[in-house]
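Chemist: Here you go, sequence then predicted model.
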Amino acid sequence: MTLRAAGAADVPALAALHAAAFPPAEQWGEVAIGAMLDLPGGFGLLAEGAGFVLARVAAGEAEILTLAVHPDHRRAGLGGALLATAAVGAAARGAAELFLEVSERNAAARALYAAAGCVEVGRRRRYYADGADALVLRLDLAADSREAPPN
């Protein structure tokens, strides 16, 4: 599946994908997604109708703000492709490491992040609406281990 940069015109589609991918208490609407895209250093990648990732880079660090894959497109490698492409984009923007949070209860996402080389570096107690802890993960973005981002 082809990934492309996401912009302001994509906000409604991104919000629809987020709503399909997350439980109601964790869904982001158009206002929140638009605000994330507008953050200094913010960027997004979209696989039309299937999934997207929003990230930002600041002071040599990157953060995955959200990564959403529509349920109909899960277990096909899209989450890994979104994460890997975001990591490449973050490294190209000067980040040396990438951080993200994942629910301790989300086994599929935890497996995806572990396979990508993310390591747990912290925990946010009762972070999610369902009371689950957020695991704080870090991925080193060594320049020699990442390919150039797609044009």
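Modeler: Nice, I can see it. Residues are numbered from 1 along each chain as shown.

Chemist: CA only for contacts and neighbour counts going forward, please
Modeler: Fine.

Chemist: Trp28 is in contact with Ala15, isn't it?
Modeler: Yes. Contact criterion C-alpha atoms under 8 Å: Trp28 and Ala15 qualify, at 6.3 Å.

Chemist: what ranges do the helices span in the chain?
Modeler: 11-21, 30-38, 78-92, 107-115 (DSSP state H).

Chemist: chain center to the longest one: distance?
Modeler: In other words, helix 78-92. Relative to the mean C-alpha coordinate of its chain, helix 78-92 is positioned 8 Å out (C-alpha atoms, centre = their mean, to the nearest Å).

Chemist: Please compare the first structure with the one that follows:
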Amino acid sequence: MATIASESGLRAVSWRPLEERDLAYVAALERGIHAVPWTLGNFRDAIAAGYCARVGEREGRIVVFGVLMLAPGEAQVLNLSVVTDARRQGLGRALLRQFLDVAERAGAGQCFLEVRVSNAPALALYAAEGFLPVARRDDYYPATASAPREDALVLRRDLPRRTAGEA
């Protein structure tokens, strides 16, 4: 388990793999964060498929979590979520950087993700981390009781190629 200080330097976050015992709790957090959340089954399937799924805990409480899928030559961030009261503390950036490192070590040349066009904080984070828009998916996100359908931007970041054994 790795521990790093958040950007505020006030409290440490412990990082570890997402485990079966976490799934119900993470799915409940997800429902509180996203209008169209991943389900318990989505998280369970991600673990069963061997995707890189990680959580960050502060004081024993999961405050950030996400899922990275690796494929030959590329990676895709499928989920990256920070609980509301832990935002703007560098946790999403820290997890994203972990995922990028995993992708590079696996030999991925590119990393992709999709994000709502209205999610300005996420778009700013991804731009700062070198992601560029490569496509737009019209009406990608379904409508909810409080919002109409929404487009997604597909973002890509090129990754440096690492050779086997390179740290």
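Modeler: Good, I have the coordinates. Keep in mind the model is a prediction, meaning the values are calculated, not measured.

Chemist: follow-up on the earlier one: now the helices of the first structure as CSV including distance to Ala55 of the first structure and mean neighbour count?
Modeler: Shown next, in CSV, are the helices of the first structure (distance: least, C-alpha to C-alpha, whole Å; neighbours: other C-alpha atoms under 10 Å):
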stretch, distance to Ala55 of the first structure, mean neighbour count
helix 11-21, 13, 20
helix 30-38, 8, 16
helix 78-92, 7, 22
helix 107-115, 15, 15
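
Chemist: Out of those helices, which gets nearest to Ala47 of the first structure?
Modeler: helix 78-92 (8.3 Å; C-alpha to C-alpha).

Chemist: how about that closest one, which residues of the second structure does it hit?
Modeler: Under TM-score structural alignment, helix 78-92 of the first structure corresponds to residues 91-105 of the second structure.

Chemist: Let me see the contact set for the counterpart of Arg31 of the second structure in the first structure.
Modeler: For Arg31 of the second structure, the aligned position in the first structure is Ala19, judged by TM-score structural alignment. Neighbouring residues of Ala19 of the first structure by C-alpha atoms under 8 Å, 6 or more residues apart in numbering: 27-29.

Chemist: Tell me which residues touch Ala132 of the first structure, please.
Modeler: Contacts of Ala132 of the first structure (C-alpha under 8 Å, 6+ apart): 103-105, 125-126.

Chemist: switch the cut-off to 6 Å
Modeler: Shown in contact with Ala132 of the first structure (C-alpha atoms under 6 Å, 6 or more residues apart in numbering): Arg126.

Chemist: Kindly state which residue of the second structure is aligned to it.
Modeler: Per TM-score structural alignment, Ala132 of the first structure is aligned with Glu150.

Chemist: Could you tell me how many residues sit around the residue nearest to Gly73 of the second structure when sequence neighbours are not counted?
Modeler: Once flanking residues are discounted, Gly73 of the second structure sits nearest to Ala108: 4.2 Å by C-alpha to C-alpha, 6 or more residues apart in numbering. Ala108 of the second structure is flanked by 23 other residues according to other C-alpha atoms under 10 Å.

Chemist: Please compute how far stretch 36-51 of the second structure lies from its chain's middle.
Modeler: 13 Å.

Chemist: and it, how far apart are its ends?
Modeler: Terminal residues of stretch 36-51 of the second structure are spaced 21 Å apart (C-alpha to C-alpha, to the nearest Å).

Chemist: residue nearest the centroid of the first structure?
Modeler: Leu67 (3.3 Å; C-alpha atoms, centre = their mean).

Chemist: Can you mark which positions in stretch 63-74 of the second structure are buried?
Modeler: Under the neighbour-count criterion of 16 or more other C-alpha atoms under 10 Å, stretch 63-74 of the second structure has 63-70, 74 buried.

Chemist: which residue numbers in the first structure go with it?
Modeler: So stretch 63-74 of the second structure is aligned with residues 50-61, judged by TM-score structural alignment.

Chemist: what about stretch 113-133 of the second structure, start to end distance?
Modeler: 10 Å.

Chemist: which residues of the first structure fall in strands?
Modeler: Ranges of strands within the first structure are 4-6, 42-47, 51-58, 61-69, 97-103, 119-124, 134-140, based on DSSP state E.

Chemist: Fine by me, we can end here.
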